[in-house]
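Trainee: let's see this in three dimensions:
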Amino acid sequence: MVEIKTPEQIAKMRAAGLVVAEALKAAREAVAPGVTTGELNDVADAVIAKHGATSNFRADHGGLWFPGVICASVNEEVVHGIPGERVLKAGDLISIDCGAILDGWHGDAAITVAVGETAAENVMLSRVTEGSMWAGIAQMKKGNRLVDVSRAIEGFIRRQPLPPKGKWGITEGYGGHGIGTAMHMEPHVLNYVAGRGKGMKLVPGTVLAIEPMVSLGTPHTEVLADDWTVVTTDGTWASHWEHSVAITEQGPLVLTAFDGGRAELAKLGVTAAPDPLG
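Mentor: Now for the predicted structure:
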């Protein structure tokens, strides 16, 4: 069943989302050649602790323990990269996924960051992935269907010019999800349209994590021997962007964006809901 939140509960999720936003901001600012993914993890960990929150990543996930408060996925790693001793090099592309629990409510978001100067196709890859996320978020309106979100994400990607080297591969088998009193809840949110079903109707109180994952090649992935790290099967680089978003009577509220999504949604002709925290 899909968990529907009250306005008061959405306000609590907004507080958790802002912790995630601050942790990702600090990690982004720490990205540089010579920095390890473990050091980025420590930066995010300190922010989460400062706010009295806890990590929803560093936990047991169905019998598999994840040791970090971030997923640090570099280059061909799509998602779930374990932070540790890997040293970032100039030109790398790192996706940083982070979550937090505050007062029993979860937040979850991800960004992709270039390490110094990187190749043009990598810049395009991150831009297209982020843009598709916002296209999906813009469809999170009362009365729309879940498939409208998936169609918007896929449609945005398919309309983009191909990169100088490669193509756009929308990762199969992974997608967004409901979020609230747990990090992963119903429904699953595909980043492409599959089958004829329209999915659930979107109603106020629905909260979804929208997270496209795109590569410069194949949509296919495999999991490494650590049982966590997901990589592209052809070695092409990937990008991952994510926000947790609530549907309200006034429109979408991006819980993990500092401005609630106001600036990016305005570019798409959508008015973000007022921030319940002011």
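
Trainee: switch to C-alpha atoms for all contacts and neighbour counts from now on
Mentor: Will do.

Trainee: tell me which element the nearest residue to Glu117 once chain neighbours are set aside falls in.
Mentor: By the measure of Cα to Cα, 6 or more residues apart in numbering, the closest residue to Glu117 outside its immediate chain neighbours is Gly91, 5.4 Å from it. Taking DSSP states H and E as the definition, one finds Gly91 inside no helix or strand.

Trainee: to check against the first, give me the structure of this:
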Amino acid sequence: MIHYKTREEVEIIKESALILGKAHGEVAKYVKEGVKTSFLDKIAEEYIRDSGGVPSFKGYNGFPYALCISVNEVVVHGFPGEYVLKDGDIISIDCGVFHQGYHSDSAYSYPVGEVSPEVVALLKATKESLYLGIENAIFENRVGDIGNAIQKYVEAQGYTVVRELVGHGVGKSLHEAPEVPNYGKRGSGPLLKEGLVIAIEPMVNLGTRNVVQERDGWTIRTADRKPSAHYEHTVAIFKDKTEVLTTHRYIEENFKS
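Mentor: Down below sits the predicted model:
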């Protein structure tokens, strides 16, 4: 069952998304060498709660943290912990906020210090693929149009798209129908109708598209241990426009690479 949102509901999701964007911005100030990933999680949770929100991820199916922090070959769902960021790492930070009954969800991947040119290129291509996906997330297109645009773009540059993990609907639940794969055929999948709110989140690997789940039951890494990148926005589809509800603005203002 796909739940379509009214304009009023979308406005509430935007309020959630603003808290989320600013929380990401607070975290971005501390993404640098020598910082423990657990400290980043603490910053995010404090900001979200002080702003009247609740971290969507904490307690979700037993997930114990406010942030998913995924370093280098970890694709998604990494645990914050004692790991200390070092020069040459890349780190994906995924976060959600629950506010006034609705969730928002977004992610961003950062270089730490000096990263290799091939990793810089991976980050750039993954971020660009997110916006290509959004360009295709328009009224009366289909879900497959989004995934096809992402897949074609990144594969043309020699990267691979993770198949086992996908974007999703967002609303009163963190994960709703429909699933939004980052691959697919044009003209396939559910129709994009007025009031659909979805998270588009390409997960793109430098090497093989194959992934492995670690023993903690959450952490997903690349099978070949090559780096992976991840960017995400929550968007709402209307007849006259598609609106990006989340923002990376505060990240880009505060992150000093």
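
Trainee: send over the TM-score of the superposed chains.
Mentor: For these two chains in superposition, a TM-score of 0.94 is obtained (TM-score structural alignment, normalised by the length of the second structure); 249 aligned residues with a Cα RMSD of 1.3 Å.

Trainee: what residues of the longest helix seen in the second structure count as buried?
Mentor: With DSSP state H applied, the helix covering the greatest number of residues in the second structure is identified as helix 7-28. The neighbour-count criterion (16 or more other Cα atoms under 10 Å) identifies 9-10, 12-28 as the buried residues of helix 7-28 of the second structure.

Trainee: and for the counterpart of Val147 of the first structure in the second structure, the neighbour number?
Mentor: Aligned against the second structure by TM-score structural alignment, Val147 of the first structure finds its counterpart in Gly144. Counted by other Cα atoms under 10 Å, the residues lying close to Gly144 of the second structure total 24.

Trainee: in the second structure, what residue corresponds to the residue nearest to Glu117 of the first structure?
Mentor: When the two structures are superposed using TM-score structural alignment, Gly91 of the first structure falls opposite Gly88 in the second structure.

Trainee: hang on, the earlier thing: secondary structure class for the match of Val147 of the first structure?
Mentor: Following DSSP: H, G, I helix; E, B strand; the rest coil, Gly144 of the second structure is assigned to helix.

Trainee: wouldn't it be in contact with Leu191 here?
Mentor: No. Shown here, Gly144 of the second structure and Leu191 do not form a contact pair, counting by Cα atoms under 8 Å, at 9.1 Å.

Trainee: so where is the host helix or strand of Ala266 of the first structure in the second structure?
Mentor: Under the assignment given by DSSP H and E, the secondary-structure element containing Ala266 of the first structure is helix 262-267. Mapped onto the second structure using TM-score structural alignment, helix 262-267 of the first structure covers no residues at all.

Trainee: and that helix, what other elements does it pack with?
Mentor: In this structure, helix 262-267 of the first structure packs against helix 120-138, with contacts taken as 3 or more Cα pairs under 8 Å, 6 or more residues apart in numbering; DSSP states H and E.

Trainee: can you rerun that using 10 Å?
Mentor: Packed against helix 262-267 of the first structure, as judged by 3 or more Cα pairs under 10 Å, 6 or more residues apart in numbering; DSSP states H and E, are the following elements: helix 120-138, strand 251-254.

Trainee: list the contacts for whichever residue in the second structure pairs up with Glu8 of the first structure?
Mentor: Superposed on the second structure with TM-score structural alignment, Glu8 of the first structure falls opposite Glu8. If you count contacts by Cα atoms under 10 Å, 6 or more residues apart in numbering, Glu8 of the second structure has them with Lys14.

Trainee: cool, and Val35 of the first structure?
Mentor: Under the criterion of Cα under 10 Å, 6+ apart, the contact partners of Val35 of the first structure comprise 85-89, 115.

Trainee: once you drop chain neighbours, what's closest to Glu76 of the first structure?
Mentor: Taking Cα to Cα, 6+ apart as the measure, Glu76 of the first structure lies nearest to Trp237, with 4.0 Å between them; neighbours along the chain are not counted.

Trainee: aligned counterpart of the one you found in the second structure, please.
Mentor: Matched to the second structure by TM-score structural alignment, Trp237 of the first structure sits across from Pro227.

Trainee: tell me the contacts of its match?
Mentor: Under the contact definition (Cα under 10 Å, 6+ apart), the residues listed for Pro227 of the second structure are 71-75, 89-91, 118-119, 122-123, 204-208, 221.

Trainee: at 8 Å what do you get?
Mentor: 72-75, 90, 119, 205-207 (Cα atoms under 8 Å, 6 or more residues apart in numbering).

Trainee: before we move on, back to that, mean deviation, the longest helix of the second structure versus the first structure?
Mentor: When the first structure is superposed, helix 7-28 of the second structure averages 0.8 Å from its matched positions, counting by mean Cα distance after the TM-score superposition for the first structure.

Trainee: the first structure: matching residues for the following helix or strand past that helix?
Mentor: As assigned by DSSP H and E, the chain's next helix or strand after helix 7-28 of the second structure is helix 37-50. Aligning helix 37-50 of the second structure against the first structure (TM-score structural alignment) gives residues 37-50.

Trainee: isn't Thr219 of the second structure up against Val74?
Mentor: Yes. Proximity of Thr219 of the second structure to Val74 meets the contact threshold set by Cα under 8 Å, at 7.0 Å.

Trainee: which one of the two has more residues nearby?
Mentor: Between Thr219 of the second structure and Val74, Val74 has the larger neighbour count (other Cα under 10 Å), namely 28 against 18.

Trainee: what's the match for the more buried one in the first structure?
Mentor: Using TM-score structural alignment, the partner of Val74 of the second structure in the first structure is Glu77.
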